[in-house]
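> Sequence first, then the predicted structure:
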Amino acid sequence: MTLEDPLTAPRTPKYQTIAADLAAKIRGGELPPGSALPPQKELSSAYGVTLATLRQALQQLEKDGLLSQQAGRGTFVAEPRAAYRLDSLRGFAEDLRAQGQTVSTLILGQAVGTPPAAVSAQLGDVPQVLRLERLRLVAGRPAVHQLSWIRDNGLAETDLSGTSLYAALADRGIVVHRATEAIRPGVLDEATGELLNHPAGTPVFVSDRLTYGLDDTPLVFDRATILGTAMEIRTSRALTGLSMQWSRQP
């Protein structure tokens, strides 16, 4: 083994050293989620570097999802983001609770009516469906706006604020077999932005999921608007596991 000459060995850039130190403090709990970092001038002085070097470190930590720099307010430790998993067939709340997240649901609307043409194209020629509108809160903060159109109208009077839709269907003898899902980037419109407490134009994920029964009849069409600042998408891959397809947006 050849030893590197200490005079010629590459040195770790100062901004990376600062980023590693701050990351350790964040992960170790010394800097808890939501806490504000000292002003940049104070931090640069404490580390003995220029403001430009400090800002490189902060940008790296923001890219890693550990910090949030807010214009006019300062730099804050980012709240941990929940993961939206693609490798399981469960309801949204079930996914998050399995990760130890605190999830609550507000029912914004629940009524039987005529489906829009785009929904009929997914569920088939059904004259009446149950339209269910929900707001999902993660750790008390709005994170997902979800619209569901359900082929079975028997759930019109069911309280779905604390019950999984899939579980409620199972109680009626309707078994969920499989689902297809497409996720694309988008931005908040004004109405949904008001519900999620974020301005119009905020980046989001838009998920369209079509769920099928045992006989491959479409049961539920979901459209979820997911705050990109609150959630990340994660999946596991194996040779015999999840299959994923990528397609270009038109």
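Thanks, I have it.

> all contacts plus neighbour counts: C-alpha atoms, from now on.
Noted.

> and residue 165, what does it touch?
Residues counted as contacts of residue 165 (Cα atoms under 8 Å, 6 or more residues apart in numbering) are residue 91.

> how near is it to residue 149?
11 Å (Cα to Cα, to the nearest Å).

> Provide the secondary structure category for residue 173.
coil (DSSP: H, G, I helix; E, B strand; the rest coil).

> Quick one: the strands in the chain, in order.
For the chain, the strands defined by DSSP state E occupy 67-70, 74-77, 82-85, 103-113, 129-138, 141-150, 176-187, 203-213, 218-227, 231-234.

> From the contact counts, what lies against the fourth one?
Right, the one you point to is strand 103-113. helix 92-98, strand 129-138 (3 or more Cα pairs under 8 Å, 6 or more residues apart in numbering; DSSP states H and E).

> Ok, the last one next?
Under the contact definition 3+ Cα pairs under 8 Å, 6+ apart, strand 231-234 sits against strand 82-85.

> Could you do the third one as well?
Applying 3+ Cα pairs under 8 Å, 6+ apart, one finds that strand 82-85 makes contact with helix 92-98, strand 231-234.

> ok, back up a step: what's the closest of the strands of the chain to residue 196?
Among the strands of the chain, the nearest to residue 196 by Cα to Cα is strand 141-150 (5.1 Å).

> how big is the angle separating the closest one from strand 129-138?
160 degrees (axes from the mean of the first three to the mean of the last three Cα atoms, to 10 degrees).

> wait, which of the strands of the chain is closest to residue 59?
Distance to residue 59, taken as Cα to Cα, is lowest for strand 67-70 among the strands of the chain, at 8.3 Å.

> where's the closest one relative to the chain centroid, distance-wise?
18 Å (Cα atoms, centre = their mean, to the nearest Å).

> Below is structure B, check it against A:
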Amino acid sequence: MTEQTTGYDQRVPKYLAIYRALAAEISDGTHQPGAALPPQRQLADRFGVTLMTVRQALRALQDDGLVEARPGTGTFVRQPGFAYHLSGLRSLSEELTGQGLELRTEVLSADLVSAPEEVAARLGLSPGTRVLAVDRLRSASPEPGAPVVPLLLQTSFLTERLGGLLDVAELRHHSLYRLLGERLGRPVTSAEERLQAVALTEREAALLDRPVGSPALLSRRLSRDEAGAPLVDDRAVMVGDGTVVVAERAATEVSLTYRTQNSPG
């Protein structure tokens, strides 16, 4: 059989051209998460290549985490852990439940601590001022009946006064944003957020059930009330293999700044 991947740059290996085409179709929703890709024979006919070339392309998609092979069944688009949207102003729990995920929140600790210097500065406090630090582990099931897996580890810092008004036990079932607005009358109306690629520490890896040093995404978000006063300084570590960042861009709605950062040492 003569291989002809019509419509593609002939300088690009045929398997790579197929990989790019299928990856683009997964990205634009042509192939939905959980759906099966066309059979290998059908793909070979479509692209005018051998089965060996198709299998090479599918292996590349699998290596990049876009699909998974199920023996005797076919190749399926992988279910993403969750999409993390940069537009709008929603809590992490609202992000997860809004995507149909079954959320489980475990409050690991809620203690008054001396504010680290950076936290104190972000909350407008003097260094060493006591703040409430709430550690939560967020886990979710990607679909009904599927195992619940840990997705992110979140630490929220609030002033001692504001934290003293919260019933921490309610955080197992309600978002902090919701409690601030409905219980305390201090709704979050704006936030500044930074995202940074990091590697999991030993503690984070143990809680998130990942190997030490696994890639992760660190979110630092400072949430404010209507008057612009800081309410919550959040630090969330999200697993790298289960998080997809989505930015819905509009010139007047979302501002994204990209910076490079040299590694220490």
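Cool, got the structure. Only a predicted model underlies this, so the values are computations on that prediction, with no experimental measurement involved.

> before we move on, the earlier item: just name the most buried of the helices and strands packed on strand 82-85 of structure 1.
Mean neighbours per residue, mean count of other Cα atoms under 10 Å, is largest over these for helix 92-98, with a mean of 16.

> By how much does it deviate from structure 2 on average?
Helix 92-98 of structure 1 differs from its equivalent in structure 2 by a mean of 1.1 Å after superposition (mean Cα distance after the TM-score superposition for structure 1).

> elements contacting that helix?
strand 82-85, strand 103-113.

> Among those, show me which one is buried the most.
By mean count of other Cα under 10 Å, these have strand 82-85 as the most buried, with a mean of 18.

> what does that strand contact?
Against strand 82-85 of structure 1 from outside (Cα under 8 Å, 6+ apart): 92, 95, 96, 99, 101, 230, 231, 232, 233, 234, 235.

> and with 6 Å instead?
231, 232, 233, 234, 235 (Cα atoms under 6 Å, 6 or more residues apart in numbering).

> got those residues as a markdown table, with distance to residue 112 of structure 1 columns?
As requested, those are exported to a markdown table (distance: Cα to Cα, whole Å):
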| residue | distance to residue 112 of structure 1 |
| --- | --- |
| 231 | 31 |
| 232 | 33 |
| 233 | 32 |
| 234 | 34 |
| 235 | 34 |
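
> mind giving me JSON lines with the helices and strands packed on helix 92-98 of structure 1 and columns for distance to residue 16 of structure 1?
Output for the helices and strands packed on helix 92-98 of structure 1, formatted as JSON lines (distance: least, Cα to Cα, whole Å):
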{"stretch": "strand 82-85", "distance to residue 16 of structure 1": "26"}
{"stretch": "strand 103-113", "distance to residue 16 of structure 1": "36"}
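
> With respect to residue 130 of structure 1, which of those strands lies nearest?
strand 103-113 (4.3 Å).

> Out of the helices and strands packed on helix 92-98 of structure 1, the one nearest residue 226 of structure 1 is which?
strand 82-85 (9.3 Å).

> Next, count neighbours for the residue nearest to residue 43 of structure 1 when sequence neighbours are not counted.
Computed as Cα to Cα, 6 or more residues apart in numbering, the closest residue to residue 43 of structure 1 that is not its neighbour in sequence is residue 54, at 7.6 Å. Applying other Cα atoms under 10 Å, we find 23 residues neighbouring residue 54 of structure 1.

> And the nearest residue to residue 103 of structure 2 once chain neighbours are set aside, how close does it get to residue 129 of structure 2?
Nearest residue to residue 103 of structure 2, sequence neighbours excluded (Cα to Cα, 6+ apart): residue 140, at 4.5 Å. The gap separating residue 140 of structure 2 from residue 129 of structure 2 is 34 Å, by Cα to Cα.

> Show me which of those two is the more surrounded one.
Set residue 140 of structure 2 next to residue 129 and count neighbours by other Cα under 10 Å: residue 140 wins out with 22 against 16.

> when you align them, which residue in structure 1 goes with that one?
By TM-score structural alignment, residue 140 of structure 2 lines up with residue 138 in structure 1.

> likewise residue 198 of structure 2?
By TM-score structural alignment, residue 198 of structure 2 lines up with residue 186.

> Kindly report the same for residue 184 of structure 2.
Superposed on structure 1 with TM-score structural alignment, residue 184 of structure 2 falls opposite residue 172.

> Ok, residue 226 of structure 2 next?
The pairwise alignment with structure 1 assigns residue 226 of structure 2 to residue 214, based on TM-score structural alignment.

> got the contact list for the closest residue to its match other than its chain neighbours?
Nearest residue to residue 214 of structure 1 in three dimensions, chain neighbours excluded: residue 177, at 5.2 Å (Cα to Cα, 6+ apart). Neighbour list for residue 177 of structure 1: 212, 213, 214 [criterion: Cα under 6 Å, 6+ apart].
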